[in-house]
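In: Need a 3D model of the sequence below.
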Amino acid sequence: MAQSHAASGELINLQPLGEALAQARTTALIKAAQLELIRVVLHAGKHLRWHSAPGEITVLCTDGQIELSTPTAVHRMSPGQLVHLRAGVEHALLAVVDAAALVTICLCKPDPQADQAEQAEHAEQRPGAQPGPQTLSPG
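Out: Predicted coordinates:
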């Protein structure tokens, strides 16, 4: 049976899954020409291997706790915390406990000039930054 996706203008319930999390599965909520929205469900100890997306993404933890790893950082995320990644950034997810996250993928063509400017801006903000993964704690 084909999965139906939300249509433009359709209301989508994004409340935390709560007790339903134990039986929940990953679901594509929106699949449009320039945008995808996926509720990723991972049970404790399960992971999504290293991969990248063709467009910019956001990952919003809605339930449980997940670790989002990139080549330069590891973010332990709790409900309400969000991470943005540029197109092509390698990342992996690990469920510390049963968890769910909303993943938004922009499928628009990337702007190489904007990406270069953003990278330069981040380099200026982190003078002397050490390469390699680091654990970031919620502040």
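In: C-alpha from now on. contacts and neighbour counts both.
Out: Fine.
In: Leaving out the residues flanking it, which one is nearest to Glu50?
Out: To be clear, residue 50 is Trp; Glu isn't right here. Spatially, and ignoring its direct neighbours in sequence, Trp50 is nearest to Ala92 (4.5 Å; C-alpha to C-alpha, 6 or more residues apart in numbering).
In: my read is that neighbour is in a strand, agree?
Out: Yes. Counting by DSSP: H, G, I helix; E, B strand; the rest coil, Ala92 is part of a strand.
In: for comparison, sequence B:
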Amino acid sequence: MQPAQPGERVQIRPAKLPDSHSTTLVKTEKLHILRLVVSAGKEIPQHSAPGELIVQCLEGRIAFSCLERSQELAGGDLLYVPDSEPHSLTGLEDSVLLLTIFLTPREKGEVSEVDETSMESFPASDPPSWTGTTIS
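Out: Modelled structure (predicted):
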């Protein structure tokens, strides 16, 4: 799935869990919007992103850790994470998250921590669609 073009309608709910994959919905220089599909028991280890995050749990349940505490997010819950704040998560059920990243400007050619972390967080058999990108 290619990121949406301006004005293009996007379906954020996957057709079915758990066979769906994480994907980039919108990607610009200042904004990334991702649909993350997290299977029950899946752990994404602690990492940080170069910008402010809005994590919305669309369905399912996850344990999300940041700001020195862990809390459960379920369908309909939203969480704000400050710029570069370390965070991690674990799927408590098969879950779908909408992740909005308001990117902090970085040097030309630098690989985004979001891209780098994503490459490390997903098994090789289930890579997200945005791996390996650089800023040109």
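In: quick one, strands of structure 2?
Out: Assigned strands in structure 2, in chain order: 23-27, 31-38, 43-47, 51-59, 61-66, 69-74, 78-81, 87-91, 95-103 (criterion: DSSP state E).
In: In CSV, list these along with mean neighbour count.
Out: Listed next are the strands of structure 2 as CSV, based on neighbours: other C-alpha atoms under 10 Å:
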stretch, mean neighbour count
strand 23-27, 19
strand 31-38, 22
strand 43-47, 17
strand 51-59, 20
strand 61-66, 20
strand 69-74, 15
strand 78-81, 14
strand 87-91, 20
strand 95-103, 23
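In: what about stretch 74-90 of structure 2, start to end distance?
Out: 12 Å (C-alpha to C-alpha, to the nearest Å).
In: which bit of structure 1 covers that stretch?
Out: Alignment of stretch 74-90 of structure 2 against structure 1: residues 78-94, by TM-score structural alignment.
In: try stretch 30-47 of structure 2
Out: Taken onto structure 1 by TM-score structural alignment, stretch 30-47 of structure 2 occupies residues 34-51 there.
In: what does that stretch rub up against?
Out: For stretch 34-51 of structure 1, contacts defined as C-alpha atoms under 8 Å, 6 or more residues apart in numbering pick out 21-22, 24-31, 90-108.
In: and of the strands of structure 2, who's closest to Glu120 of structure 2?
Out: Nearest of the strands of structure 2 to Glu120 of structure 2, taken as C-alpha to C-alpha: strand 43-47 at 8.9 Å.
In: Could you report the distance from Glu116 of structure 2 to Arg69 of structure 2?
Out: Look at Glu116 of structure 2 and Arg69 of structure 2: by C-alpha to C-alpha, they are 24 Å apart.
In: Likewise for His21 of structure 2?
Out: To Arg69 of structure 2, His21 of structure 2 is 28 Å away according to C-alpha to C-alpha.
In: In terms of position in space, what residue lies nearest the middle of structure 1?
Out: Val59 (2.3 Å; C-alpha atoms, centre = their mean).
In: Who are the contact partners of that one?
Out: Contacts for Val59 of structure 1 (C-alpha under 8 Å, 6+ apart) come out as 82-84, 101-104.
In: Am I right that Pro3 of structure 2 is in contact with Lys27?
Out: Yes. Using C-alpha atoms under 8 Å, Pro3 of structure 2 is in contact with Lys27, at 6.1 Å.
In: on that earlier part again, can you redo the strands of structure 2 as TSV with distance to Glu8 of structure 2?
Out: Listed next are those as TSV, based on distance: least, C-alpha to C-alpha, whole Å:
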stretch	distance to Glu8 of structure 2
strand 23-27	10
strand 31-38	14
strand 43-47	30
strand 51-59	21
strand 61-66	29
strand 69-74	28
strand 78-81	24
strand 87-91	30
strand 95-103	17
